[in-house]
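Chemist: Model the following, please.
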Amino acid sequence: MLTYFLYSLRHVKRISRPAIMLLAAQAFLCPQAGQAAEILKLGFVTSLSGGTANRGQDFADGFKLGLKSLGGRLGGVETDLILIDDQGQPEAAVKAVGRMIEREHVHLISGPASPETVLAVAAAVKTDGGPLFVSPAFGPVSLAGADCRLGFFSLVPSDEVFAETLARALSSESPGGASAALIPANVLRAARQAETMRVLLPDLELFETTAGELVFDKSFQAIKASQPRSVAVLLGGGVGIGFLRQLHAKGLKGGKAVFVDWPLMEPAHLQALGESAIGLRAIAPWADDVENPVSHKFAADFEDEYRTPPSSFAALGFDLALILDQAVKNMGGRVADRSQFAKAFANSQAQGARGLIRFANNHFALTPLHLREGMRDAKGRLVAARKSTANVAADRHASACRLTAPEAPAPEESGNAKKPVKRP
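Modeler: Coordinates of the predicted model:
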């Protein structure tokens, strides 16, 4: 207590000796006045450079906007945000996480912008009683069932739920017609997505691209010969953009419902896709045209603050700030006990940009998913407009998770309006 008090005095200038003596007396007579307040330390390891930099920057900016809206404090507690660039490399992320745990003693870690980095960090942060790890945008199925953890959370439903919702959309868009999926070679997450889709679509035809492939004539020939009514393109990043632009240039989109992995429908990639984005569809964790006052204010404030439209990654960062605020309030600001903090976080609920944010017993978010389609709005801007919304229940692995289910929300809190907003 006294050490902290004297340290504080070193930073006070032009203070009189009588005033110093008075402050010292108050510190000894009133211990609470001389104690350092508890500080909530958050470690964000995310991509601020490299191929996924737009994701990491948006997530961090969304969180900072949420923190700003709460007065810079979560649950009334002073909040220290430590931000480290992992350069899109899982190995760098793991090293940064280790430093944050050992040196900074962070209460929570978040930020990985790719599925591979999420898995790497989850393996490094696996001890109950340590810091919480919150995956921003990807929900690994391996942590949804028997291997669920008290300290692991996903801000989105599991990858499997995304794949199931995508399969239903494929079926709905081409009733009675054939469907196909294009997956990259040696990418485990895409292969698992395709396997999940095949449970609901047994006749789903799979085509695999070659690693490093930049010209996709072989895949185009296979799709042309198969003549599917709907196609799921599970290629990400620059490879996915290249494929979709070539697909559009060759006129092979006509008459087909083409679905993509949702990050390709975010603002940064929409601009890169250009006209080839028109008609593309994706299952996304957020849509900016849902009737939700929190979402509307978030979108307006984000664009005003950063001079760019928000992405789903930004909405996820914003929502993390809101639900963390509620969890810290539920703890009365006492966040030192990591296990109790994890339980408080699991049982917290908040109204966010994506509607009601809450978790299933396996700590995966029960937030809606949206079918979005690329188009131009009334001003000629490329946008991803919402076509429909699917409410999400606990995934099929949750029953194998040993953790206790949080209390269900009140009926009036559980709804999520489904009418889209007309764009100007």
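Chemist: okay, CA-based contacts and neighbour counts for the rest of this
Modeler: OK.
Chemist: roughly how far apart are Arg245 and Thr3?
Modeler: To Thr3, Arg245 is 63 Å away according to Cα to Cα, to the nearest Å.
Chemist: So between those two, which is more surrounded?
Modeler: Neighbour count, other Cα atoms under 10 Å: between Arg245 and Thr3, Arg245 has more, with 16 against 11.
Chemist: The more buried one reaches Leu273, doesn't it?
Modeler: Yes. Counting by Cα atoms under 8 Å, Leu273 is a contact partner of Arg245 at 6.5 Å.
Chemist: tell me, how many neighbours does the closest residue to Asn330 other than its chain neighbours end up with?
Modeler: Leaving aside its chain neighbours, Asn330 sits nearest to Ala344 (6.4 Å; criterion: Cα to Cα, 6 or more residues apart in numbering). Neighbourhood size, Ala344 [other Cα under 10 Å]: 20.
Chemist: To compare against the first, here's the next sequence to fold:
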Amino acid sequence: MSAPDLIPPRPALPARFPGPWAMIRTSAQDLLRFFPETGFRHRLIPIRTLRQRTLVVNEPDLVRHVFILRAADYEAKSRHFRSAVSPVLGDSMFGNHGTLWAERRAVVMKLLHPARTAGFFPLFVQGAEEVAARWRGQVDVSAELAGTTALAVMRALFPRTGTEDAARRIASSFAEYEQSVLAVDFAHLMGLPDRLSGFQLRGAMRHARDIRATIAACIAAADPEEGGLFAEMRAALAPDGAPLLDAEDLVNELGMMLLAGSETSANALSWSLYLIARHPPTLERLRAEHAAVLGGRAPDHTDLPRLPFTKAVTQEAMRLYPPVPYLSREAAKADRIGQVTVRAGDTVMALPWLLHRHEQLWDAPHAFRPERFLPDAPRKPPRFGYIPFSLGPRICAGAAFAQAEMTAFLAILLQRLDFAVPESTRPMPRARLSVRPRGGMTLSVTPR
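Modeler: Prediction:
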């Protein structure tokens, strides 16, 4: 007899789509509470808020149309997204487009190419071993993992001078920034001129300045001979032979790497540990895989193909709780998607939260079933229906980095520690710039 499904927590949803003002208020606070249950069935969801129109594509062929087939027409990130991230990341490739984006993207793709995973892997092992030695008792694993994964990126950037204090300060400040940022550009929604867009509250700007100042201090303290990813970025040249990145550009792009390179891993690992602690059959299968492949030792990069269930657990955690809650683009020209006409300037979005739980794409869409991602699964995850790292030309350059890191962390932590969910822990996902557990993720941790 098979074990019963684990149905992990998700927010209570409204019976119907809210009106315009309630729609703005809800989406500004938590995008996951915006869509009713029917959102897991629709192919297209047109939304009008005041003077702006948004179209949510919620079916693989439509996602492919926007993000792959017509990617050049939907190259720019939405105004809302740009105004939310620019105080921290400036004009980094996370929010820019065109020639600027293409030149910087080529550099970052080279830095984070999957072939370089072997060189990064000892950093993942080091971080996981440090965590395993430190965690005891009641631990907010969400906050801890945010700092630890940021430290792995910091060490990759600055092998000699990167510090734990700087990594944790950046992670903590970004968590505070995410709580205080205005995730909705109200001026844009009301059709006001572009010069009035992008307003942020004083508290958010204070945290943004702190992040940027910390990164600038790391750059100033860097040893010219230490190597690492920062040295390669600083040496990158534009097509005309001039330095590709000036001082401000380096702060922007390092901020992008530090935050994008840690947020996905930290959030996915937090949910993975919670789901494993709630589901003994998954823990038993993981421990069997680790015993057979590793026998108590730490993994190295050659073990990754031999840990398919460990990888599957993180993939299922990202299906249920996608680290990036939405992919948003601004239409450069008119288009037609399904039966809906898109105008230049309209926002088109794909929401992994809806797509990953779509009732026509997934069996038991709200259940935790990591085996659906195993190579021999009878039903493969739908192409263009599972997009935790985005897709198309803007697919996450660090996807291989993040996946290897998550697999390494689980393989080490589960061999060293036991996890349990305290009675007081009732995590609920909340989506602003990323999907985090509201109030953190406190687990009981004991050594094995």
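Chemist: How alike are these chains, TM-score-wise?
Modeler: Here the TM-score for the pair of chains, by TM-score structural alignment, normalised by the length of the first structure, is 0.28; 195 aligned residues with a Cα RMSD of 7.2 Å.
Chemist: returning to that earlier point: so how far is Leu108 of the first structure from the residue nearest to Asn330 of the first structure?
Modeler: In terms of Cα to Cα, Ala344 of the first structure sits 13 Å off from Leu108 of the first structure.
Chemist: Then Asp61 of the first structure?
Modeler: Distance from Asp61 of the first structure to Leu108 of the first structure, by Cα to Cα: 17 Å.
Chemist: List the buried residues in stretch 31-44 of the first structure.
Modeler: Going by neighbour count (16 or more other Cα atoms under 10 Å), the buried part of stretch 31-44 of the first structure is Gly34, Ile39, Leu40, Lys41, Leu42, Gly43, Phe44.
Chemist: Assess the claim that the third one and Glu78 are in contact.
Modeler: Yes. In this structure, Leu40 of the first structure is within contact of Glu78 by Cα under 8 Å, at 6.2 Å.
Chemist: State which helix of the first structure is the longest.
Modeler: As assigned by DSSP state H, the longest helix anywhere in the first structure is helix 312-330.
Chemist: Tell me which helix or strand Leu356 of the first structure sits in.
Modeler: strand 355-357 (DSSP states H and E).
Chemist: whoops, I mixed them up, Phe5 of the first structure
Modeler: helix 2-10.
Chemist: I'd assumed Val134 of the first structure was in a strand, is it?
Modeler: Yes. Judged by DSSP: H, G, I helix; E, B strand; the rest coil, Val134 of the first structure forms part of a strand.
Chemist: And for it, the neighbour number?
Modeler: Val134 of the first structure has 25 nearby residues by other Cα under 10 Å.
Chemist: thinking again about what came up before, after the strand holding Leu356 of the first structure, which helix or strand is next?
Modeler: strand 369-376.
Chemist: Output the residue ranges of the strands in the stretch 151-300 of the first structure, listed in chain order.
Modeler: For the stretch 151-300 of the first structure, applying DSSP state E, counting those that start in this stretch gives strands covering 152-154, 179-183, 205-208, 230-233, 257-260, 281-284.
Chemist: for the stretch 101-250 of the second structure, same thing?
Modeler: For the stretch 101-250 of the second structure, applying DSSP E, counting those that start in this stretch gives strands covering 137-140.
Chemist: That one: helices as residue ranges?
Modeler: All helices of the stretch 101-250 of the second structure, identified by DSSP state H, counting those that start in this stretch, fall at 117-134, 141-157, 164-180, 186-189, 202-221, 228-235, 247-278.
Chemist: Need the buried residues of stretch 31-44 of the first structure in CSV (columns: secondary structure and distance to Ser135 of the first structure).
Modeler: Conversion of those to CSV gives the following (DSSP: H, G, I helix; E, B strand; the rest coil; distance: Cα to Cα, whole Å):
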residue, secondary structure, distance to Ser135 of the first structure
Gly34, helix, 37
Ile39, strand, 22
Leu40, strand, 18
Lys41, strand, 17
Leu42, strand, 13
Gly43, strand, 12
Phe44, strand, 11
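Chemist: quick one: which two of the residues you listed are the most distant?
Modeler: Taking Cα to Cα as the measure, the buried residues of stretch 31-44 of the first structure span a maximum distance of 30.4 Å, between Gly34 and Phe44.
Chemist: follow-up on the earlier one: mind listing what's buried along the longest helix of the first structure?
Modeler: 312-330.
Chemist: which strands and helices sit next to it?
Modeler: helix 53-69, strand 73-74, helix 338-346, strand 350-352 (3 or more Cα pairs under 8 Å, 6 or more residues apart in numbering; DSSP states H and E).
Chemist: Let me have the ones you listed in CSV, adding distance to Lys297 of the first structure as columns.
Modeler: Below are those laid out as CSV (distance: least, Cα to Cα, whole Å):
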stretch, distance to Lys297 of the first structure
helix 53-69, 11
strand 73-74, 19
helix 338-346, 24
strand 350-352, 10
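Chemist: Of all these, which one is nearest Pro267 of the first structure?
Modeler: Using Cα to Cα, those put helix 53-69 closest to Pro267 of the first structure, at 9.6 Å.
Chemist: angle of the strand or helix carrying Ile20 of the first structure against helix 2-10?
Modeler: Per DSSP H and E, Ile20 of the first structure falls inside helix 17-29. Angle of helix 17-29 of the first structure versus helix 2-10, following axes from the mean of the first three to the mean of the last three Cα atoms, to 10 degrees, is 160 degrees.
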